[in-house]
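*Asks:* sequence unavailable; structure follows:
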């Protein structure tokens, strides 16, 4: 190693981590409220016709507000996470570790690039975890349970939610309708939201572990500098 992580860089990483964790916690709360409200709304729908102003509309309103809150907190969490992700990878490059494949800018941007978004962020996070915890270049591809659970939960939840949402939008604008039982659509949507909650919780675990590991890396480098 020829460089080091400065105390300022480590403090910035910790700040990004805290903001991401707080936003992720708010996001999970919003999703849990949405899950309960959607299940409640479906039950109310099943027991009778609902008119505007009817008390039975309450769970639909709560679900809508919770989904909006979830979207807002997701955006905040995503911004904070991308800042953290960029800084954490940049720290490894600053230390001068050999054989790093992940690049700060591309690893974050890959979340928004079709196809690449399915595997690049996962590979970058796995390398980030391993190298931050002192693994060498040849062990950087070693599987990490926490990272695998986070990514599989995020991808699975996204596929389920986007499928149900996309199907609904398609039926709305297309003369061809794909009809599925409402309970099936609801089950898929709720399952997707649950997977997203697991992903958010998993991300918090990863943030804490990597941020702490890089702080230790900085301490060790400071001692032997």
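*Replies:* Thanks, I have the structure now. Everything numeric in this text was worked out from a predicted model, so none of it was measured.

*Asks:* going forward, measure contacts between C-alpha atoms and count neighbours the same way
*Replies:* OK.

*Asks:* all helices for this protein, in order.
*Replies:* 7-46, 58-95, 104-109, 120-132, 145-173, 182-224 (DSSP state H).

*Asks:* buried residues in the shortest one?
*Replies:* Right, helix 104-109. 104, 107-109 (16 or more other Cα atoms under 10 Å).

*Asks:* find the nearest non-adjacent residue to residue 214, please.
*Replies:* Once flanking residues are discounted, residue 214 sits nearest to residue 132: 5.7 Å by Cα to Cα, 6 or more residues apart in numbering.

*Asks:* how near is the one you found to residue 171?
*Replies:* Plainly put, residue 132 is 47 Å away from residue 171 if you go by Cα to Cα, to the nearest Å.

*Asks:* which residues does residue 80 contact?
*Replies:* 16-17, 19-20 (Cα atoms under 8 Å, 6 or more residues apart in numbering).

*Asks:* out of those residues, grab the one that's most surrounded.
*Replies:* residue 20 (27 neighbours; other Cα atoms under 10 Å).

*Asks:* let's bring in a second model and compare:
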């Protein structure tokens, strides 16, 4: 990392951080870790490593959330398309008419749209709003069988992330359970070792005291 000495010498803590971050971020982190190890401040090295792990975990969770939303959107489009395919032509016209007051969908486009085009137009609004308006419109036609189908599909979409999260956490939980007896055994072993050493330490202390007393008596 090349930071001019004339800038670094007079810099306080905040300015030093700014100078380091003005270069490559990862290099700044690596050099900080190396420098802390030389001081040495291993406690701060461990804290820095923990922070990096938290950042990696957060980034991974954000990427997983983006992927989940993308998959959810794809499932919703497929679900709406299948539902519209089950409508007769007359029911489909009434369905579109019930959407005429949606501000995000111009009626001039919706009026001429076929089923796939209608789904594409509904994608322009919020996903949940599209699902709710579809449910309301199906109830007005009425096609309560499709309302029930839509409700069930939505319930399945909500359950899926929870089930996936349980599956993802399961190996970590199993590993924790597996390690627990080993950790408890290690604690018990250390405790017994400490108890075994205690009489020896007492004996050494007494012996040392006895030697000191004898030395004092001999001196006298």
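*Replies:* Received the coordinates, thanks. Being a predicted model, the structure only gives us computed values, none of them experimental.

*Asks:* what's the TM-score once they're superposed?
*Replies:* Scored against TM-score structural alignment, normalised by the length of the second structure, the superposed chains reach a TM-score of 0.31; 97 aligned residues with a Cα RMSD of 4.6 Å.

*Asks:* picking up where we left off before, ok, so of the buried residues of helix 104-109 of the first structure, who is nearest residue 212 of the first structure?
*Replies:* Relative to residue 212 of the first structure, the closest of the buried residues of helix 104-109 of the first structure is residue 104; by Cα to Cα it sits at 19.0 Å.

*Asks:* roughly how far apart are the closest one and residue 85 of the first structure?
*Replies:* 7 Å.

*Asks:* repeat for residue 59 of the first structure
*Replies:* The spacing between residue 59 of the first structure and residue 85 of the first structure, counted by Cα to Cα, is 37 Å.

*Asks:* ok so, going back, could you give the number of residues near the residue nearest to residue 214 of the first structure?
*Replies:* Other residues near residue 132 of the first structure come to 25 when the count uses other Cα under 10 Å.

*Asks:* that one reaches residue 212, doesn't it?
*Replies:* No. Judged on Cα atoms under 8 Å, residue 132 of the first structure makes no contact with residue 212 at a distance of 9.1 Å.

*Asks:* thinking again about what came up before, looking at the helices of the first structure, which is buried most?
*Replies:* Neighbour counts (mean count of other Cα atoms under 10 Å) averaged over each of these peak at helix 120-132, with a mean of 22.

*Asks:* check the gap between the nearest residue to residue 190 of the first structure once chain neighbours are set aside and residue 223 of the first structure for me.
*Replies:* The shortest distance from residue 190 of the first structure to any residue other than its chain neighbours is 6.0 Å, reached at residue 35 (Cα to Cα, 6+ apart). Here residue 35 of the first structure is placed at a distance of 49 Å from residue 223 of the first structure (Cα to Cα).

*Asks:* with residue 193 of the first structure instead?
*Replies:* Distance from residue 193 of the first structure to residue 223 of the first structure, by Cα to Cα: 45 Å.

*Asks:* again, but for residue 67 of the first structure
*Replies:* 48 Å.

*Asks:* could you do residue 31 of the first structure as well?
*Replies:* From residue 31 of the first structure to residue 223 of the first structure the distance is 44 Å (Cα to Cα).

*Asks:* how about residue 147 of the first structure?
*Replies:* Residue 147 of the first structure sits 30 Å away from residue 223 of the first structure, going by Cα to Cα.

*Asks:* quick one: the strands in the second structure?
*Replies:* Under the criterion DSSP state E, the second structure carries no strands.

*Asks:* centroid residue for it?
*Replies:* residue 61 (3.4 Å; Cα atoms, centre = their mean).

*Asks:* nearest spatial neighbour of residue 34 of the first structure, chain-adjacent residues omitted?
*Replies:* Closest to residue 34 of the first structure by Cα to Cα, 6+ apart is residue 63, at 4.7 Å.

*Asks:* you'd agree the one you found is up against residue 37?
*Replies:* Yes. The pair residue 63 of the first structure / residue 37 is scored as a contact, 5.0 Å apart, by Cα under 8 Å.

*Asks:* same for the helix ranked longest in the second structure, what does it pack against?
*Replies:* Secondary structure of the second structure read by DSSP H shows that its longest helix is helix 144-219. With contacts defined as 3 or more Cα pairs under 8 Å, 6 or more residues apart in numbering; DSSP states H and E, the packing partners of helix 144-219 of the second structure are helix 42-85, helix 127-140.

*Asks:* the inter-axis angle of that helix versus helix 127-140?
*Replies:* Calculated by axes from the mean of the first three to the mean of the last three Cα atoms, to 10 degrees, helix 144-219 of the second structure forms an angle of 150 degrees with helix 127-140.

*Asks:* one step back: ok, the contacts of residue 80 of the first structure vs residue 75 of the first structure, which is closest?
*Replies:* Out of the contacts of residue 80 of the first structure, the member with the shortest distance to residue 75 of the first structure (by Cα to Cα) is residue 20, at 10.3 Å.

*Asks:* quick check: the closest one vs residue 207 of the first structure, distance?
*Replies:* Separation of residue 20 of the first structure from residue 207 of the first structure (Cα to Cα): 8 Å.

*Asks:* also residue 156 of the first structure?
*Replies:* Counting by Cα to Cα - residue 156 of the first structure and residue 207 of the first structure are separated by 21 Å.

*Asks:* same question, residue 94 of the first structure
*Replies:* 19 Å.

*Asks:* one more: residue 72 of the first structure?
*Replies:* Computed as Cα to Cα, the residue 72 of the first structure to residue 207 of the first structure distance reads 20 Å.

*Asks:* swap in residue 120 of the first structure?
*Replies:* 18 Å.

*Asks:* likewise residue 155 of the first structure?
*Replies:* 18 Å.

*Asks:* cool, residue 15 of the first structure as well?
*Replies:* 11 Å.

*Asks:* then residue 9 of the first structure?
*Replies:* Noted for residue 9 of the first structure: a distance of 15 Å to residue 207 of the first structure, by Cα to Cα.

*Asks:* again, but for residue 75 of the first structure
*Replies:* Taken as Cα to Cα, the span from residue 75 of the first structure to residue 207 of the first structure is 17 Å.
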